[in-house]
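K.L.:
below are the sequence and a predicted model for it; my questions follow.
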Amino acid sequence: MNSITGVLLAGGESKRFGEPKAFAEYNGRKLWQYSMEVLKVTTEQQIIISHQDLLKEFQKATQEKILTDDHRFIGDGPKAGIYTAMKNETSEWFVILSCDIPLITADIIRRLLTYIDSDKKMIIPKIEGRVHPLIGVYHHSVFPIIEEQLESNDRKLMTLFDQVNVCFVTEKELQSDAKTFSNINSRRDYGMLLNNGKITE
């Protein structure tokens, strides 16, 4: 069993962005590549969970293992992506990163990993009071809970927090600030990123 698998989530439809944001460019690289580069230096193996429409584009761009949502839960959001990764990969821990956080750093993930212990099932940043479940560390034991929730049509990641022991880590503990955790949801976010390297919520 590998101890840590990195999971890049790129299964969303990017409706607010207007086009597949994973392949939008920033400083000469695609947005998804920033998360993958972080995963490569912090985890033992990596996997991409792709939207079906992006599968061929990812296959042309990388040699990494690429999957689409499990057939039982196609289109059921990030929770379905995490389920798919855990169903197909054998690891004790999974580092989850979305494809739209180009300012994330390997140091952030390394600091999150230092909070691993036998009692904690999820390690999640809580930055200025806001929880970031798509920049997190998940223990494999949450898999059956995720499956049960998806079978009940519960797509919300936050409901998972109610059933497992979660360790929330603040920006002070991570020695970072809020902008590092910002994700590109809209064209406005993207424009701010391109203009001055900062993203406003």
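P.N.:
Ah, there it is.
K.L.:
all contacts plus neighbour counts: C-alpha atoms, from now on.
P.N.:
Noted.
K.L.:
buried residues in stretch 149-163?
P.N.:
By neighbour count with 16 or more other CA atoms under 10 Å, stretch 149-163 contains the buried residues 149-150, 154-157, 160.
K.L.:
ok, and what's touching that stretch?
P.N.:
For stretch 149-163, contacts defined as CA atoms under 8 Å, 6 or more residues apart in numbering pick out 73, 76-80, 133, 145-146.
K.L.:
try stretch 46-62
P.N.:
Counting by CA under 8 Å, 6+ apart, 5-13, 20, 36, 39-40, 64-69, 81, 84-85 sit against stretch 46-62.
K.L.:
among these, which ones are buried?
P.N.:
Buried members of the contacts of stretch 46-62, counted by 16+ other CA under 10 Å: 5-13, 20, 36, 39, 66-69, 81, 84-85.
K.L.:
which residues of the protein fall in strands?
P.N.:
In the chain, the strands defined using DSSP state E lie at 2-10, 25-26, 29-30, 45-50, 65-68, 91-98, 122-127, 130-131, 135-139, 166-170.
K.L.:
I'd like these laid out as JSON lines, including distance to residue 181.
P.N.:
What follows is the strands of the chain, written out as JSON lines (distance: least, CA to CA, whole Å):
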{"stretch": "strand 2-10", "distance to residue 181": "15"}
{"stretch": "strand 25-26", "distance to residue 181": "16"}
{"stretch": "strand 29-30", "distance to residue 181": "17"}
{"stretch": "strand 45-50", "distance to residue 181": "20"}
{"stretch": "strand 65-68", "distance to residue 181": "24"}
{"stretch": "strand 91-98", "distance to residue 181": "11"}
{"stretch": "strand 122-127", "distance to residue 181": "8"}
{"stretch": "strand 130-131", "distance to residue 181": "10"}
{"stretch": "strand 135-139", "distance to residue 181": "8"}
{"stretch": "strand 166-170", "distance to residue 181": "12"}
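K.L.:
structure two is appended below for comparative analysis:
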Amino acid sequence: MNLSAVLLAGGESRRMGEDKAALLFHGTPLWQIQLNCLRKLQPAELLLSARIDPHWRPRDIRFVADAAPSRGPLSGLAAALEQTRTSHLLALAIDMPFMTHTYLRALWGCGALPMIGDRAEPLAAIYPAQAGVDLARVLQGNDFSMQKLTSRLVAAVKLRVVAVPVTEQNLFRNLNRAADLE
């Protein structure tokens, strides 16, 4: 599968109170943890989506500005899908430091949307470039739910669901509050 990867780093971090990307997790900034994870996959291209080009972005990572106005991760994913040069795009959120390249590589082989129970995990998933049209359409509306969007993509057979085993559900934990860093 011809695959690109995007690190979604455009969130406002309202609950955290500061930019998540620069937060240290076990002594390493979240942005570095996540980019290292994605680099191990050796994607055809590596993108960083954010509202503004962050000072910490390595030069070899292509910056993609979130689609305006900001609608959370949907804006970043839409912008990255619009600019990707490959048939598929692996998306990974900045605040999921428990995710491993091993798990993502297994997803790579499936081209899929992880599900925990009946809840999609759209911020560590693989999207076909053709889904960009669907995301652009959602951005023109007034319902920006990633859960509803991914349900529609599954129904349209653009995403394939992969159940996440109980033993791997911890990989999808995200950091929203300072207490989550402990």
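P.N.:
Right, received. Where do you want to start? As the structure is a computational prediction, the values presented were derived from the model and not from experiment.
K.L.:
hmm, back to that, got a winner among the contacts of stretch 149-163 of structure 1 for most neighbours?
P.N.:
residue 80 (27 neighbours; other CA atoms under 10 Å).
K.L.:
chain neighbours aside, what residue packs nearest to it?
P.N.:
Once flanking residues are discounted, residue 80 of structure 1 sits nearest to residue 73: 5.9 Å by CA to CA, 6 or more residues apart in numbering.
K.L.:
what residue of structure 2 matches up with residue 41 of structure 1?
P.N.:
Mapped onto structure 2 by TM-score structural alignment, residue 41 of structure 1 lines up with residue 40.
K.L.:
for stretch 107-122 of structure 2, buried residues please.
P.N.:
107-108, 111-115, 120-122.
K.L.:
and which of those residues is nearest residue 130 of structure 2?
P.N.:
residue 111 (13.0 Å; CA to CA).
K.L.:
is the closest one in contact with residue 159, as I believe?
P.N.:
Yes - with contact defined as CA atoms under 8 Å, residue 111 of structure 2 reaches residue 159; the gap is 7.4 Å.
K.L.:
what is in contact with the two at once?
P.N.:
Shared contacts of residue 111 of structure 2 and residue 159, counting by CA under 8 Å, 6+ apart, come down to 126-128.
K.L.:
redo those residues as CSV? Include distance to residue 28 of structure 2 and neighbour count.
P.N.:
Below are these laid out as CSV (distance: CA to CA, whole Å; neighbours: other CA atoms under 10 Å):
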residue, distance to residue 28 of structure 2, neighbour count
126, 26, 26
127, 28, 27
128, 31, 18
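K.L.:
can you redo those residues as a markdown table with distance to residue 51 of structure 2?
P.N.:
Output for those, formatted as a markdown table (distance: CA to CA, whole Å):
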| residue | distance to residue 51 of structure 2 |
| --- | --- |
| 126 | 22 |
| 127 | 21 |
| 128 | 23 |
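K.L.:
would you check how far apart the counterpart of residue 182 of structure 1 in structure 2 and residue 23 of structure 2 are?
P.N.:
In structure 2, the residue matched to residue 182 of structure 1 (TM-score structural alignment) is residue 173. According to CA to CA, to the nearest Å, residue 173 of structure 2 and residue 23 of structure 2 sit 16 Å apart.
K.L.:
quick one, which of those two is more surrounded?
P.N.:
residue 23 (17 against 13).
K.L.:
my read: that one touches residue 32, true?
P.N.:
No - using CA under 8 Å, residue 23 of structure 2 is not in contact with residue 32; the gap is 10.1 Å.
K.L.:
overlap in contacts of these two?
P.N.:
With CA under 8 Å, 6+ apart, residue 23 of structure 2 and residue 32 have no common neighbours.
K.L.:
separation between the spatially most central residue of structure 1 and residue 148 of structure 1?
P.N.:
Nearest residue to the geometric centre of structure 1 (CA atoms, centre = their mean): residue 97, 2.2 Å. Distance, residue 97 of structure 1 to residue 148 of structure 1, using CA to CA: 22 Å.
K.L.:
just residue 111 of structure 1 next, same as before
P.N.:
Applying CA to CA to residue 111 of structure 1 and residue 148 of structure 1 gives a distance of 30 Å.
K.L.:
so which of the two has more stuff around it?
P.N.:
residue 111 (14 against 11).
K.L.:
aligned to that one, what sits in structure 2?
P.N.:
So residue 111 of structure 1 corresponds to residue 106, using TM-score structural alignment.
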